[in-house]
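*Asks:* how does the following fold in three dimensions:
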Amino acid sequence: MAFLALGINHKTASVAVRERVAFTPELQVEALRQLCRVTGCREAAILSTCNRSELYLEQETLDSDEVLCWLAEYHRLSLAELRDSAYVHADEAAVQHMMRVASGLDSMVLGEPQILGQMKSAFAVAREAGTLGPLLGRLFQATFSTAKSVRTDTAIGENPVSVAFAAVSLAKQIFTDLQRSQALLIGAGETITLVARHLHEQGIKRIVVANRTLERASLLAEQFGAHAVLLADIPQELVNSDIVISSTASQLPILGKGAVESALKQRRHKPIFMVDIAVPRDIEPEVGELEDVYLYSVDDLHEVIEENLKSRQSAANAAEELVAQGAGEFMQRLRERAAVDVLKACRQQAEDLRDEELARALRLLNNGTPADEVLAQLARGLTNKLMHAPSVQLKKFSAAGRLDALNVAQELFALDERMASDKNPQ
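*Replies:* Just a heads-up that it's a prediction; the model follows:
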């Protein structure tokens, strides 16, 4: 058994690299199946967000280079480029990394809660793909439990801080009175929902939600008294939008320089504040070259986020202790489970040998052999058979100079006192 956590995140890779390594939701199932076929891993899951793309794997022996090669080939990246940004954690370090991620300790926004939901989605997709087995499944459950403890037993979740909150905070710096502003939100996922909630709480004048499907946009819009439109309606809505915040799963930009330039002319160059939270990006980077446009990516939000993190830093130490404890307990349970499996096999072998000798003894009794002779043969035969395999293996270990194995056998069978008494008879 070996766990591996491999990936890139906002600390190791720029948004330009992260968007190229992102896995779209509709392709994750096939990607997982391909990953298992190509690398031979027994269990696998993919976590892909705007800030990270990570693979969680389980296999008897895992070759991280083999997995990196698959990842580079899948996303058509050079292996050298990927190596520069990738990190690898194995076994207990991988377990601890997963728990830190789910608890929000490895996020751009310390303690942000959305990542736990995204981790649960990764679990569900892996189960759908058939790549989630008993070991990785138990690891995910232990991860969820630890993340829940961090959220419940520490103050890391207090004071709402997220990419969505940071985007709204930045908008407030540019537009001092949001009650006179209109916001265009592109997408209808969890992040945009949070953005809408924060804007609504700030009393923004009007919110428009644009999405690929009108039904999804309408469901979100209803919560905050907003107006729902399709993506095709964005050019018309841009004219009246002071704030544009986008977060979709689109592989191609939704908003280009031409559309924004046209809207600015109709607005008589009244400024537009834009935040592109998506990876891959929804808004062409060239839009930022336009005058009267303030375009920010997720990486640009870092400074705003840092200011809002101070209240959570003290809670992070307590959270780290819970994560370390959770990882240690999980690994201990796995080791105990491995011992149980060995004990079951050992007991079954002993019971099979016992049954063979008992059947032989019964045959001798039925044939008239004296009972005391049968009992002596039963005891002798059972002892010989129970000792045969260990005797053969110990001789091999001794011939190979495996003193460590001999010492373990001595400890396993509690032979220390007996061997000492044999060397020093009274």
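
*Asks:* all contacts plus neighbour counts: C-alpha atoms, from now on.
*Replies:* Fine.

*Asks:* tell me the contacts of the closest residue to Ala278 other than its chain neighbours?
*Replies:* Once flanking residues are discounted, Ala278 sits nearest to Ser247: 4.4 Å by C-alpha to C-alpha, 6 or more residues apart in numbering. By C-alpha atoms under 8 Å, 6 or more residues apart in numbering, the contact list for Ser247 reads 186-189, 191-192, 276-279, 282.

*Asks:* and for comparison, fold this next one:
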Amino acid sequence: MSSTLQQSYLPDRALPSRPFVGAVQAGQAPRTTTTPLAVVAFSQGRTPFAFLEHLALTGDALTGLRHDLTAFFGEVLVLATCNRLEIYTADRSVSPGSTADTSAADTSAADTSAADTSAAGSAAGSSAAGSSASGDTGFGGDGVVLELLARRCGLPVRQLAEHATVWSGEDAVRHLITVACGLDSLLIGDQQIVGQLRQAYQAAQHLQSAGPVLHQVVQAALQAGRAAKREHGIDEVAGSLVGAALEVAGPVRGQQALVIGSGSMARLAVAALRRADVGEIIVAGRDVDNARRLADQVGASAAPLGMLPIHLGRVDVVVSATSARHHIVTPPMVPARVTPLTVIDLALPGDVDPALGGRRNVRLLTLDTLRTSLAGQASTTTVQAVQQLVDATVQGLAAPSSLATTLALRQHLADLEAGEAAWLTRKISDPDARQLATQALHRLTAKIAHDLTGSRGRS
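*Replies:* Here you go, the predicted structure:
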């Protein structure tokens, strides 16, 4: 089921200090779903890159969002890449009409005033791209996700609602598996997405927000992603985004190249340029030591960002992929060109001022322009084969013996633990001894759950 968001569920300013449970509005029955998973997604193909730039959360902002979400949901996974932000939740503790505990506040985040949140309903009335229905999903959690995100990215809820696509149940499962197989990427068969999903899951485990639902679905998605590569060669169709960008740029053999940045995308760029048999490669970064370490791996040279104007005047190809929140390359930094200059901007937000693309002898390739150039890149046969793999994986998870059994077992263990804890409370009068006993019981139950279902509950 896919939908957009209709109303506001959070108080005006305060964030809750603990999870809360609310009742469904009178006369409104929640929709049932075979898998209690939902996703609020912003990704290329459905969300304009100009808007995705505002959702490029990193570092403390991304960690803060994950912490915010765990106050409302039993299970949370945030998948944040250069061209997507997707928030998966399960074990929902919020329903339409809920009232939150407002004892704790994070008032430094974005303004989600009553005007903004009330406007979210009308703004979300028109379906987001890819949505098949408007209206609430039957859970209040989707509205909560948007409002928590609004506080972190500084955008009004109504704008987020206009661009969000929401799936729940089997559709959410299918979407995650499709993503892991590389079928929803800017570059079909993207080699990086499996690693990015694994890292997102590890972050969820670190916060103890990866329960049995996420464990089952994510592990199935990762397995499908590996199978798409191993059995169907989807990655051979794609290569890497950097390599594809260089193909669009045209022959670069023997040319001088400049790579701006020293992160994972910059490392891919350096490797792709070396494979393309360019001449000299210069790696420029804010941290010169990091840039030098990357340059040494391929026999390149390193430079500080302050020397960009010098190098921009003599190189033929530029690949920029930093995590900066502002433009690294601007028109005044690039002298008039007699020979062509190709600038590939793979950052989100963009590293390069779009105005540079209007300069004579300068060709600017951005994620947005690459999306158009790379459309229809994979063979129909390959895509169909991987789509069949996605279908088979979803059907496997939907089998009665799969996720439903896991959830039932987890619930049974929780019920047993509660009963034994009550017995200990009656039998042990000393508070300290009783606390130690109940803690030991909880740890034992969690270990049994982990061994049987592969996932620990939140402690």
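
*Asks:* returning to that earlier point: what's the match for the residue nearest to Ala278 of the first structure in the second structure?
*Replies:* Mapped onto the second structure by TM-score structural alignment, Ser247 of the first structure lines up with Ala321.

*Asks:* now the contacts of Ser247 of the first structure in a markdown table, with neighbour count, distance to Arg180 of the first structure and secondary structure?
*Replies:* Putting the contacts of Ser247 of the first structure into a markdown table (neighbours: other C-alpha atoms under 10 Å; distance: C-alpha to C-alpha, whole Å; DSSP: H, G, I helix; E, B strand; the rest coil) gives the following:
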| residue | neighbour count | distance to Arg180 of the first structure | secondary structure |
| --- | --- | --- | --- |
| Ile186 | 27 | 20 | strand |
| Gly187 | 27 | 23 | coil |
| Ala188 | 26 | 23 | coil |
| Gly189 | 15 | 25 | coil |
| Thr191 | 20 | 23 | helix |
| Ile192 | 21 | 20 | helix |
| Asp276 | 24 | 22 | strand |
| Ile277 | 26 | 24 | coil |
| Ala278 | 26 | 26 | coil |
| Val279 | 29 | 30 | coil |
| Asp282 | 25 | 26 | coil |
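
*Asks:* farthest pair within these?
*Replies:* Distances among the contacts of Ser247 of the first structure were taken as C-alpha to C-alpha; the most separated pair is Ala188 and Val279, at 15.0 Å.

*Asks:* sorry, back to before: mind checking how far the residue nearest to Ala278 of the first structure is from Leu382 of the first structure?
*Replies:* 71 Å (C-alpha to C-alpha, to the nearest Å).

*Asks:* now Val304 of the first structure
*Replies:* 74 Å.

*Asks:* helices along the stretch 151-300 of the second structure, start to end?
*Replies:* Along the stretch 151-300 of the second structure, counting by DSSP state H, counting those that start in this stretch, helices occupy 157-163, 170-180, 193-206, 212-230, 234-238, 241-249, 264-275, 288-297.

*Asks:* which of the ones you listed is buried the deepest?
*Replies:* helix 157-163 (a mean of 25; mean count of other C-alpha atoms under 10 Å).

*Asks:* can you check which part of the first structure it sits on?
*Replies:* Aligned using TM-score structural alignment, helix 157-163 of the second structure spans residues 79-85 in the first structure.

*Asks:* that stretch against the second structure, how far on average?
*Replies:* Compared with the second structure after fitting, stretch 79-85 of the first structure has a mean deviation of 2.1 Å; criterion: mean C-alpha distance after the TM-score superposition for the first structure.
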